[in-house]
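[1] based on what follows, work out the 3D shape:
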Amino acid sequence: MALEENELKEGIQRWRFALVLGAFALLLFVVAARLVMLHTVEQPFLFEQGEKRTVRSEVQPATRGMIVDRHGEPLAVSTPVTTLWVNPQQIDSSELSLVAPLLELNGAELKRRVDRAQRQGRSFYYVKRQVEPEIATQVLNKKIAGLYGDTDFRRYYPAAEVTSHTLGLVNIDGKGQEGLELAFDDYLSGKAGSRQVVKDLYGNVIKQLGVKAVAEPGNDLQLTIDLRLQYIAYRELKAVVQSHHATAGSAVMLDAKTGEVLALVSQPSYNPNNRADLKPGNMRNRAVADLVEPGSTMKPFTVAAAIESGRYSPDTIVDTSPGWIRVKRKAIRDHRNYGELDLTGIITKSSNVGVSKLAQDLGPDSMWQFFDHAGLGRPGTLGFPGEAVGSMPYPEQMDDLRLSTVSYGYGLSVSPLQLAESYTSFTDGCREHVSLLMSQVGQQPCERVMSEKTARQILDMLGTVVGPKGTGKRAAVDGYLVGGKTGTAHKVGRGGYEDSEYTAVFAGIAPISDPELVLVVIVDEPQGKEYYGGEVAAPVFARVMEQALRLRQVIPDAPVENEWLQVAGGAR
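    From the prediction side, this is the model:
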């Protein structure tokens, strides 16, 4: 009986062992089968799902092209920065208080906004853009899940407000919004690339799998601007606008022989690197976008047209007595009765009566044709955003009164840049087309306006304006023979010309023995007792031109009159 019981127990134990062994064998088979399924049938699906969770396609931003001056000095560059963002569905917003002080953000406000984005179901929210790399590294080292950083670029302008109107600016996405940044946005913009990387939970790149497309940087842009001259012109213009409490101002300097823009400044200005207090009105590039009535700076063109007609010479006498002339219902006056003046005297004394008589004799057709060749009333050629189109009445629009006013700079309008361009015609009789890019220099031939002989005669006349008897004596430059023309124009208001609002202008050339530079200075609405072009704009011309000529190492051409130098040379 006991033997049978033992045999029964042994049978049960063997059966249990076999059952357990079979169960384990079945389980092992199931596991093995599953592994085979995972590595064969389901392997592509699992690989795809794994890549979706760890492999990312990352955009590689392209560097925007540099803008440099004629000597290669950087005017606009792109610097690497980091954009910080979060996935509201992944992040614990309470942890943002750890990084808010580093980013100079309000922690409570940041948490509130991220929580709101989470409730809205959003999976992307900017924490802060264009963060300095050092600070971004400190933030990302906090290892906050759901907080990520992407490489980006920020535009920086080394000369700040000095070149702001010319260069313009870009928005936070690196797209041009003003100035050359807008005009040449496509040229400066690069082509973004992309790469595949493996990232961990915190957004850190673990491995780079490959590059889909290589980022192509934008093209560099070299300007004709000389940053040194730009600084000088900006400093002096800002000083005169502040000292005379003027509304605005502008200055344009050109190479007299090529038409290259060497300086282009406006006031008021702005700092494109700090836009916290940016005023839209300060962004206006007045040197190319504003139109002014140039006033007496047009008189040299009227006199040149008279000489070119063949009926006049610099010695021709014009009777300006009694100091006024009636044209239709308007009395055109000089400051006083200058009596008989030759053409040089008309320019020296800035006689409105004298040029009015010349214009009446020449007629509207001759006047219009000459002014048109000088570039007055034509569209701008720079292709600058907002570049103004000047206005010049057609011959059929000019009655006797309009013809007279045009002769001394009323009834037409030009931008400061157009005025400077027209004055290049006095260097050798050929108007140079302005260019702001080095690649454009010399692409267009100059346009003949007058003969070289006439241009030389006008230059000599302009030199008398800066002399002791001229209206622009404060434009004189020590050591150099310079010439120019003052202009003072009443501003137009709602009821016509305002009696107490003026635009002060000076347009000049230096040195007149062999012209190198053309400079136009315009000051809008100067306040106080001084408002004439010879009082306000001419001194700016003198200070800027003196520094510019010495900087460009132009040899002085004025005769030496210092007695001690004569004595040093020996007894007479």
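
[2] only C-alpha atoms for contact and neighbour calcs from this point on.
    OK.

[3] need the contact list for residue 185.
    By CA atoms under 8 Å, 6 or more residues apart in numbering, the contact set of residue 185 is 175, 176.

[4] distance of it from residue 178?
    Counting by CA to CA, to the nearest Å, the gap from residue 185 to residue 178 is 10 Å.

[5] next one: residue 131
    Counting by CA to CA, the gap from residue 131 to residue 178 is 24 Å.

[6] one more: residue 227?
    In terms of CA to CA, residue 227 sits 19 Å off from residue 178.

[7] over to residue 20?
    Residue 20 sits 82 Å away from residue 178, going by CA to CA.

[8] please apply the same query to residue 198.
    With CA to CA as the criterion, residue 198 and residue 178 are 39 Å apart.

[9] neighbour count: the two, which is higher?
    Neighbours were counted for residue 198 and for residue 178 using other CA atoms under 10 Å; residue 178 has more, 23 against 19.

[10] what about the residue nearest to that one when sequence neighbours are not counted, how many neighbours?
    Once flanking residues are discounted, residue 178 sits nearest to residue 168: 4.3 Å by CA to CA, 6 or more residues apart in numbering. Counted by other CA under 10 Å, the residues lying close to residue 168 total 23.

[11] just checking, residue 168 touches residue 177?
    Yes - using CA atoms under 8 Å, residue 168 is in contact with residue 177, at 6.9 Å.

[12] ranges for the strands of the stretch 151-300 of the chain?
    If you assign secondary structure with DSSP state E, counting those that start in this stretch, the strands in the stretch 151-300 of the chain sit at 193-199, 205-213, 221-222, 248-255, 261-267.

[13] need those in TSV with distance to residue 417, can you?
    Shown next, in TSV, are those (distance: least, CA to CA, whole Å):
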stretch	distance to residue 417
strand 193-199	40
strand 205-213	44
strand 221-222	19
strand 248-255	6
strand 261-267	8
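
[14] mind listing what residue 131 touches?
    By CA under 8 Å, 6+ apart, the residues touching residue 131 are 81, 82, 83, 84, 103.

[15] filter those residues to the buried ones?
    81, 82, 83, 84, 103 (16 or more other CA atoms under 10 Å).

[16] how far off centre is whichever strand or helix holds the first one?
    Residue 81 is part of strand 74-86, with elements assigned from DSSP states H and E. Per CA atoms, centre = their mean, to the nearest Å, the displacement of strand 74-86 from the mean C-alpha position of its chain is 20 Å.

[17] and for comparison, fold this next one:
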Amino acid sequence: MSRLSEARYPWRFGLVCFAVVAMAGAIGWRIVDLHIFDREFLQAHGDARSVRHVTIPAHRGLITDRNGEPLAVSTQLMTLWGNPQELMGEKARWGELASTLGVDGQELAKRIEANGKRSFMYLRRGLSPEQGVEVLKLNLSGVYARDEFRRFYPAGEVAAHVVGFTNVDEQGQEGVELAFDEWLRGVPGKRQVLKDRRGKLIKDVQVVSNARRGRTLALSIDLRIQYLAHRALRQALIDFDAKAGSMVLVDVHTGEILAMANQPTYNPNNRSNLDPSAMRNRSLVDVFEPGSTVKPFTVALGLNSGKYLPETVVDTRPGYMSVGRKTVRDVHNYGVLDITGVIKKSSNIGVVRIALDLGGENLYAMLQQVGMGQDTGLGFPGERVGNLPNFRVWKPVETAVMSYGYGLSVTAAQLAHAYAVLANEGKTVPLSLLRLDQKPEAVGVMDPAVANQVLSMLRTVVDEDGGTGSRARIPGYQVGGKTGTVHKVAAGGGYEEKKYRSLFAGVAPISKPRIAGVVVIDEPRPKFGEYYGGFVAAPVFGQVVGGALRLMNVTPDNLPAPEAKPEKLANKAPATAGGRI
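    I've put the predicted structure just below:
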């Protein structure tokens, strides 16, 4: 029967043979197509499922003080992340994972369940490599690690306001870290690796591009002097129950800021309980009326005009005078004073008479030339330029109040810059927070002879009896400066009756100036009612600048004369009875 069927339907056998041959040909063609024609396409898709490019983190640049002491460094840490979809299968071991991570078990469980449909969540960031390895040893599916860097600040709160800080991703947020973020930021690299479908590393293939670390930044700050300023300011706030304080020291020849300290301050390494008000760099952000610290520039205007000499007399009797509707007063009736006496006694009437004689426009020009109300060029985030009003028509009362430091506002850095002009023979150089390799070009804004005359007058304020700044004296050095005590401006206008700022601005040493500085103490509330700048701020200046001059090996210019040596005794044996000793 079968032979009959084969004879009757011979095409069936041929059809089966043809089908077998056709399938073999199709399979062969597909093999050739996959291995030759579609090879690049398939290889690319295969690599996309297994080849990964892992980011190589880059070190952020080092920040140092002028002597190379580190102020901000980056340390390598480990960040653990998880794939919640995979972690859902390890629910029985969530407690073990939480314990090793050092986190609350219930909180971790809630986070994993809330992100159960996602493929990424942070488990914990900023672990030490040793802590990270302990977690990875658990060998849990869905737990992975990657290297990161964290910023550390060795100087802590001492230089916090200048250096600033970064966020968890090492992006600058405040201070120099923010101002020079692009300079400090490194360029991450790439590494090619093979991973399985669960993301576990199979093979490290090659480095595609190396990470390039950020560039180093050397600041002008001297950490030793910065520490002196930090410590003295903190003690002043304690002694006088003050609200805040700031201090700026400037190298008068280069414009480099050697110290910029503020109180209260904060620890950039631990910001868990950070008070936002403590983050303000008050030396550059807070503006205030400079009060009597402006008087030397009013006197400089008079000397520069040629109408006044140091020995020119000014009649300040009877201790008060009317200017428009305002009455200007001195603390005492000083009588007739020469120009030096006007500075030494801090006579409001004396400087008002000079300013009214020479005009408000000229006074404005003098203050503008020494940098008040002008941009310092530091580029510091949040820095303010203050206010130096220029009236279209100058009324006598406007000229009068500006002559003794009211009606304008400055920062501590601007005031220190202005005093640096006096110390640098009337020449101004830009302020700098970066260490300079060469001295910048100076621009003359005042007659050098006038600047030297004003310095001599400032010396009488500190070094002579009867001066208001005697508490700023530094043993071995001649010091010049000016005290100031100003009422604080009230929020609704006018002035606070019992709230003051105590100021001292000075230069040392007078014979060959090297440092100009300013101390500002905000709202001193001493037990015995002493809130004047000469009592509160002047000692801080003397203590810090004295230490700075010694650290900088500046030659003393005020050493006492050596005592006369006794004459040598004649080299003779003393006469005794019988000629014997």
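
[18] related to what we said a few turns ago, list just the nearest of the contacts of residue 131 of structure 1 to residue 435 of structure 1.
    The shortest gap between residue 435 of structure 1 and any of those belongs to residue 81, at 34.1 Å (CA to CA).

[19] that closest one reaches residue 154, doesn't it?
    Yes - counting by CA under 8 Å, residue 81 of structure 1 touches residue 154, with 6.4 Å between them.

[20] shared neighbours, these two?
    Shared contacts of residue 81 of structure 1 and residue 154 (CA under 8 Å, 6+ apart): residue 130.

[21] whereabouts in structure 2 does the top strand by length along structure 1 align?
    What stands out as the longest strand in structure 1, according to DSSP state E, is strand 496-510. Across structure 2, the stretch matching strand 496-510 of structure 1 (TM-score structural alignment) is residues 494-508.

[22] residue in structure 1 matching residue 95 of structure 2?
    Checking TM-score structural alignment: residue 95 of structure 2 goes with residue 97.

[23] er, residue 269 of structure 2 I mean
    By TM-score structural alignment, residue 269 of structure 2 lines up with residue 273.

[24] count the residues that sit near that match.
    When neighbours are counted by other CA under 10 Å, residue 273 of structure 1 registers 16.

[25] repeat for residue 115 of structure 1
    That count, for residue 115 of structure 1 with other CA under 10 Å as the rule, works out to 18.

[26] same question for the one 3 residues further on.
    Using other CA under 10 Å, residue 118 of structure 1 is surrounded by 19 other residues.

[27] what helix or strand is it located in?
    Per DSSP H and E: helix 107-119 holds residue 118 of structure 1.

[28] between that helix and strand 74-86, how many degrees?
    Angle of helix 107-119 of structure 1 versus strand 74-86, following axes from the mean of the first three to the mean of the last three CA atoms, to 10 degrees, is 70 degrees.

[29] where does the helix or strand following helix 107-119 of structure 1 end up in structure 2?
    Downstream of helix 107-119 of structure 1, the next assigned helix or strand under DSSP H and E is strand 125-131. Following TM-score structural alignment, the partner segment of strand 125-131 of structure 1 in structure 2 covers residues 121-127.

[30] distance from the chain centre to that stretch, please.
    With CA atoms, centre = their mean, you get 29 Å for stretch 121-127 of structure 2.

[31] go on, stretch 335-347 of structure 1?
    With CA atoms, centre = their mean, you get 42 Å for stretch 335-347 of structure 1.

[32] need the contact partners of it.
    299-300, 303, 313-324, 349, 351, 354-355, 461-462, 464-465, 485.

[33] narrow those residues to those that are buried.
    By neighbour count, with 16+ other CA under 10 Å, these hold 299-300, 303, 313-314, 317-318, 320-321, 323-324, 349, 351, 354-355, 461-462, 464-465, 485 as buried.

[34] which among the buried ones among the contacts of residue 131 of structure 1 gets closest to residue 415 of structure 1?
    The shortest approach to residue 415 of structure 1 among these belongs to residue 81, at 39.3 Å (CA to CA).

[35] what do we get in structure 2 for that closest one?
    Checking TM-score structural alignment: residue 81 of structure 1 goes with residue 77.

[36] so what's the aligned partner of residue 255 of structure 1 in structure 2 up against?
    Under the alignment (TM-score structural alignment), residue 255 of structure 1 pairs with residue 251 of structure 2. Counting by CA under 8 Å, 6+ apart, residue 251 of structure 2 touches 257, 258, 420, 514, 515, 516.

[37] lining up those residues with structure 1, which overlap?
    Mapping those onto structure 1 (both residues aligned by TM-score structural alignment, their matches' CA atoms under 8 Å) leaves 257, 258, 514, 515, 516 still in contact.

[38] which of those residues has the most neighbours?
    residue 516 leads those on contacts (other CA under 10 Å) with 33 neighbours.

[39] check which helix or strand covers residue 462 of structure 1.
    Using DSSP H and E, the element containing residue 462 of structure 1 is helix 452-465.
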